[in-house]
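Participant: Structure of the sequence below:
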Amino acid sequence: MSKKQHSLRDLHPGQSGRIIAIEGTGALKRRLIDMGLTPGCDVFVRKVAPLGDPIEINIRGYELSLRKDDAEKILLEN
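Facilitator: As a prediction, this is how the structure comes out:
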């Protein structure tokens, strides 16, 4: 069975996936990695704001809010 690849932005509340890559370069990529968003980590989407931005995820046992533009750079497989 093949695994589907998509971005964190595509997930809805209650869905999860495993990080396979962080796109981009520079300060944004470094900031995302420093927050614990590293390849191999499981991510669970807890909720999405009423207007769709930001999204709240659970990673490594803590909650983290991300803008959808940043979440788009995080590639997942489920």
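Participant: CA only for contacts and neighbour counts going forward, please
Facilitator: Will do.
Participant: gap between the longest helix anywhere in the chain and the chain center?
Facilitator: The residue-count maximum for a helix in the chain (DSSP state H) belongs to helix 26-34. Once both centres are worked out by Cα atoms, centre = their mean, to the nearest Å, helix 26-34 turns out to sit 13 Å from its chain's centre.
Participant: what do you get for stretch 39-57?
Facilitator: Distance of stretch 39-57 from the chain centroid (Cα atoms, centre = their mean) equals 6 Å.
Participant: go on, stretch 41-61?
Facilitator: The mean C-alpha position of stretch 41-61 is separated from the chain mean by 7 Å, Cα atoms, centre = their mean.
Participant: same thing with stretch 54-62?
Facilitator: Offset of stretch 54-62 from its chain centre (Cα atoms, centre = their mean): 8 Å.
Participant: next up, for comparison:
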Amino acid sequence: MSTLKDIKCGQTVNVAKVDGVGAVRRRIMDMGITRGCEIFVRKVAPLGDPIEITVRGYELSLRKSDAEMIVVK
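Facilitator: Presented below is the predicted three-dimensional model:
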């Protein structure tokens, strides 16, 4: 499976699981990124950091390090 970091601009994916431990995992889940939710990748910065996504009807920017913890299918 791939991570959210590997997804190209304009693609829609579903979250398979959220890796990570402790506060970082909790912060990602508090943003609405949970197993089974749909994510649309809106924009990717020229150097790949940050990534702008649409999740649950709102826009969100994620760092590459956080996007690596989100496994998608």
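Participant: about what we covered before: going by neighbour count, list what's buried in the longest helix of the first structure.
Facilitator: Across helix 26-34 of the first structure, burial judged by 16 or more other Cα atoms under 10 Å covers 29, 32.
Participant: To what extent does that helix diverge from the second structure after superposition?
Facilitator: Taken over the aligned residues, the distance from helix 26-34 of the first structure to the second structure averages 0.2 Å (mean Cα distance after the TM-score superposition for the first structure).
Participant: Check which helices and strands that helix sits against.
Facilitator: Here helix 26-34 of the first structure touches no other helix or strand, going by 3 or more Cα pairs under 8 Å, 6 or more residues apart in numbering; DSSP states H and E.
Participant: so that helix matches what in the second structure?
Facilitator: Aligned by TM-score structural alignment, helix 26-34 of the first structure falls on residues 22-30 of the second structure.
Participant: what's next to whichever helix or strand comes after the longest helix of the first structure, contact-wise?
Facilitator: Note on helix 26-34 of the first structure: by DSSP states H and E, the next helix or strand toward the C-terminus is strand 42-48. Residues outside strand 42-48 of the first structure that contact it (Cα atoms under 8 Å, 6 or more residues apart in numbering) are 11-19, 54-60.
Participant: aligned partner of Gly52 of the first structure in the second structure?
Facilitator: Per TM-score structural alignment, Gly52 of the first structure is aligned with Gly48.
Participant: what number of residues lie near that match?
Facilitator: For Gly48 of the second structure, the count of nearby residues is 12 (other Cα atoms under 10 Å).
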